[in-house]
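Trainee: no sequence for this one, just the structure:
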């Protein structure tokens, strides 16, 4: 058995400055063996080429471990409370043809609304949050803007009444340190409450607004098939997590990058047409989602110059792929004019992020509205003293305190 490597990829120090560690990982080769907290022994694809190949090759690498000969996940799911085990029923945990069926039902529901049509709503929410900051000398953008904006957007998109938004924030607030088994266990009661409430609200007469995605998903049908209630709840929870947390860290990390690179912030403010390439560079440079969900080798094979056995676990380390000098010129540099920018922050292949356009729109609107309202805003403390959370696979600021200088 190949000896695992001991790279720090979850401490606050790593998240504050990940690039040197990522360079050392790539120097080991395209795939690096690691022993990850909770997850266990995993091969991380750390070059852009290896990561993209891993995510696109669904014949050699399965998302469902059962398709690689493992029954471990099935055994674990059998002993978990139903409110937790059903969360594995969303499309992310499946391979085709089940993945195709679930994604088809989602696409049918999602196509009823376009991101372009949602932009006025996103702008209205952003302005409402910024109104609350007016006249205050200093705020924590993480709690008062970066987290609330995507939370309110996803709740509105799902069709959840506005008075329930704070409840979900409270229930899911414990999922901040997924590298700590104790913190994960303490967060379980809140997750269970959220899942049970979503089950109630997703039923006929449960309170979901008629023009929201919950009702659209409940009514979606292809080839005579509809989502079961468990699949519906699992899908809603996936959208809640994917649509809220990851966008939170894109907006907060992107604002931090702009505020700590004054030349880039000034360039964006003087030329708003740079916003699309700015958002793409934030996706690459920040890499808020640092690692993909695991894949499992479906057969014994030689891949990337190594021999692997069926059932071995892999993950794409997106942060390393996004800073690969073989793909990006001067990858340590934050450059809002970078083009082309073939980052993998939304993944690739059949599991490409379904909310990519929404995330881009929320980030662009969030950046534009806050920089317009508070054009002289600056960090309240030195960039080097900003605190990051201890997280596995997510790059998350603990706070983002700014002075709203006007």
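Mentor: Right, received. Where do you want to start? Because the structure is a prediction, the values reported are computed rather than measured.

Trainee: going forward, measure contacts and count neighbours with C-alpha atoms only.
Mentor: Fine.

Trainee: Name the single longest helix found in this protein.
Mentor: helix 229-259 (DSSP state H).

Trainee: Take this one as well and set it beside the first:
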């Protein structure tokens, strides 16, 4: 008999996509680990307290490589190539080292002028007054442009790339996800081949020179190159889209906090940090699998069992964050787990922070009368096992 899904644990009529936090809070009140069913993936242990999530993220017995799963022959979804997110040390360490230098705070700070230029250009395209969708007009094209610039994806290909990426992250169906995986694999294979023939100074151009047998610790096998391109492109923008739009949504639905931010623009970085905690764009980390029998926060986990860490639940844990369901731009939410923890801590965290901070500051400067153009309850949230974000965010710009 399978375990219940989160939807089945929610009260009748409750919109779990719009408001997952009460359901997660109810589970957290009962204990740190629960058996749940994840549609499309099977049963898993869901970890919901800050302390237990943090411990799970650093437990060497929990592996990201799906080959440790009891059902790995038929599980795995539609990943493209072999990437860092699905690897463990020492492979993960080698792969991360190849790109980590491009995502240091110093390197990302050097990108800030370009990020500001892109944000201003996008704001110029929005009407000065009237209504517009923040997601499609601003929150999406900003990080897509930046990560595609960084990796060297031609401008003409970016719309198609995002369509494939979005289907993989929040699939609408098994066939559509498989078709998008095939299309994205074919596209990236061709792009990598083009970079190999005509090297450039993009990150993908650099990575093609490291392709080959990974015999010296500094080279990429062909499937690793493909996986690296896939992970950086998809992870490099999907979560930031959700972060920008959710931050604006939280400010507009908490006018007292918006007033504080308008009175003191230096709080912009703090507002983004609080949104990371409060909204958790990465709803749960990637599946981990028990490489051996273990005890997790008092729960026995069998070898091969899947474990899912709820970053959203951990970042609303009252034992870690007082009054956790209050959005407070003056809070200093040290220790939130929005970017994960341990060896798999998000490589792109510095980039996401800069993009969101720039996007928010320039948007509020340009449109001081910003307001929601629809009732908050009419908004639609897209959700998957991993991510949560708004599909659209209609705004009045006057």
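Mentor: Alright, I've got the coordinates. These numbers were taken from a predicted model, which means no experiment stands behind them.

Trainee: hang on, the earlier thing: what residues in the second structure pair up with the longest helix of the first structure?
Mentor: The alignment of helix 229-259 of the first structure onto the second structure (TM-score structural alignment) spans residues 222-252.

Trainee: hang on, the earlier thing: tell me the first helix or strand C-terminal of the longest helix of the first structure.
Mentor: Counting by DSSP states H and E, the next helix or strand C-terminal to helix 229-259 of the first structure is helix 262-270.

Trainee: just checking, what packs against that next one?
Mentor: For helix 262-270 of the first structure, the packing partners by 3 or more C-alpha pairs under 8 Å, 6 or more residues apart in numbering; DSSP states H and E come out as helix 229-259.

Trainee: Nearest spatial neighbour of the most centrally placed residue in the second structure, chain-adjacent residues omitted?
Mentor: Closest to where the C-alpha atoms of the second structure average out (C-alpha atoms, centre = their mean) is residue 239, at 3.4 Å. Nearest residue to residue 239 of the second structure, sequence neighbours excluded (C-alpha to C-alpha, 6 or more residues apart in numbering): residue 281, at 5.8 Å.

Trainee: Residue 131 of the second structure too?
Mentor: residue 396 (4.5 Å).

Trainee: That neighbour maps to what in the first structure?
Mentor: If you follow residue 396 of the second structure across to the first structure using TM-score structural alignment, you land on residue 403.

Trainee: Pull the contacting residues for its match.
Mentor: 137, 138, 139, 377, 378, 379, 380 (C-alpha atoms under 8 Å, 6 or more residues apart in numbering).

Trainee: Surely the first one touches residue 380?
Mentor: No. With contact taken as C-alpha atoms under 8 Å, residue 137 of the first structure and residue 380 are classed as non-touching, separated by 9.9 Å.

Trainee: So between those two, which is more surrounded?
Mentor: Each of residue 137 of the first structure and residue 380 has its neighbours counted (other C-alpha atoms under 10 Å); residue 380 has more, 16 against 13.

Trainee: Hmm, that one is touching residue 402, no?
Mentor: Yes. If you go by C-alpha under 8 Å, residue 380 of the first structure and residue 402 touch, sitting 4.5 Å apart.

Trainee: and for the two, which residues touch both?
Mentor: If you check residue 380 of the first structure and residue 402 against C-alpha under 8 Å, 6+ apart, the residues they both contact are residue 138.
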